[in-house]
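> pasting the structure only:
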């Protein structure tokens, strides 16, 4: 059996453009969110926010975590 790379099989266009699937997926998701009508658009934009905490470790003990927020 020949491998997909050596057989001349079609390459997804996002790969041919030098993108990763994650970056392609993020672009598509942003386009869909921008096409929504209100109130669905504002609801989708609020779900885009990400909250996470960062804890530094010192001598095997976690320090006080810091809450971070990333929008878009």
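Good, I have the coordinates. Worth saying up front: this structure is predicted, and the values here are computed from it rather than measured. Numbering: from 1, shown residues only.

> hey, let's count contacts and neighbours off CA atoms from now on
OK.

> Going by residue numbers, what spans are strands in this structure?
Secondary structure of the chain (DSSP state E): strands at 50-54, 57-58, 61-62, 66-70.

> ok, and here's another one to check against it:
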């Protein structure tokens, strides 16, 4: 939603993207939770994905990765 006067959102004025701002807010919220909710929320923060190199238009064996965002 645009604000009157053409003012930029504060996260953009701070030089960050909305995704970066959103990740910071989500991380702060997770850290404010009490147990056992905090542990559950932090465990859902993990990201799982696979990478495959392509050689001669054929995928090679995928590499499974499991990373967590930096804190």
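Everything's here; your move. This one's a predicted model, so the numbers in the text were calculated from it and none came from an experiment.

> Any idea what the TM-score is?
Taking TM-score structural alignment, normalised by the length of the second structure as the basis, the two superposed chains have a TM-score of 0.85; 67 aligned residues with a Cα RMSD of 1.6 Å.

> Mind putting the strands of the first structure into TSV with mean neighbour count and distance to residue 29 of the first structure?
Shown next, in TSV, are the strands of the first structure (neighbours: other Cα atoms under 10 Å; distance: least, Cα to Cα, whole Å):
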stretch	mean neighbour count	distance to residue 29 of the first structure
strand 50-54	10	15
strand 57-58	10	35
strand 61-62	10	36
strand 66-70	10	17
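
> Now these in TSV, please, with extra columns for distance to residue 14 of the first structure.
Putting the strands of the first structure into TSV (distance: least, Cα to Cα, whole Å) gives the following:
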stretch	distance to residue 14 of the first structure
strand 50-54	26
strand 57-58	39
strand 61-62	41
strand 66-70	26
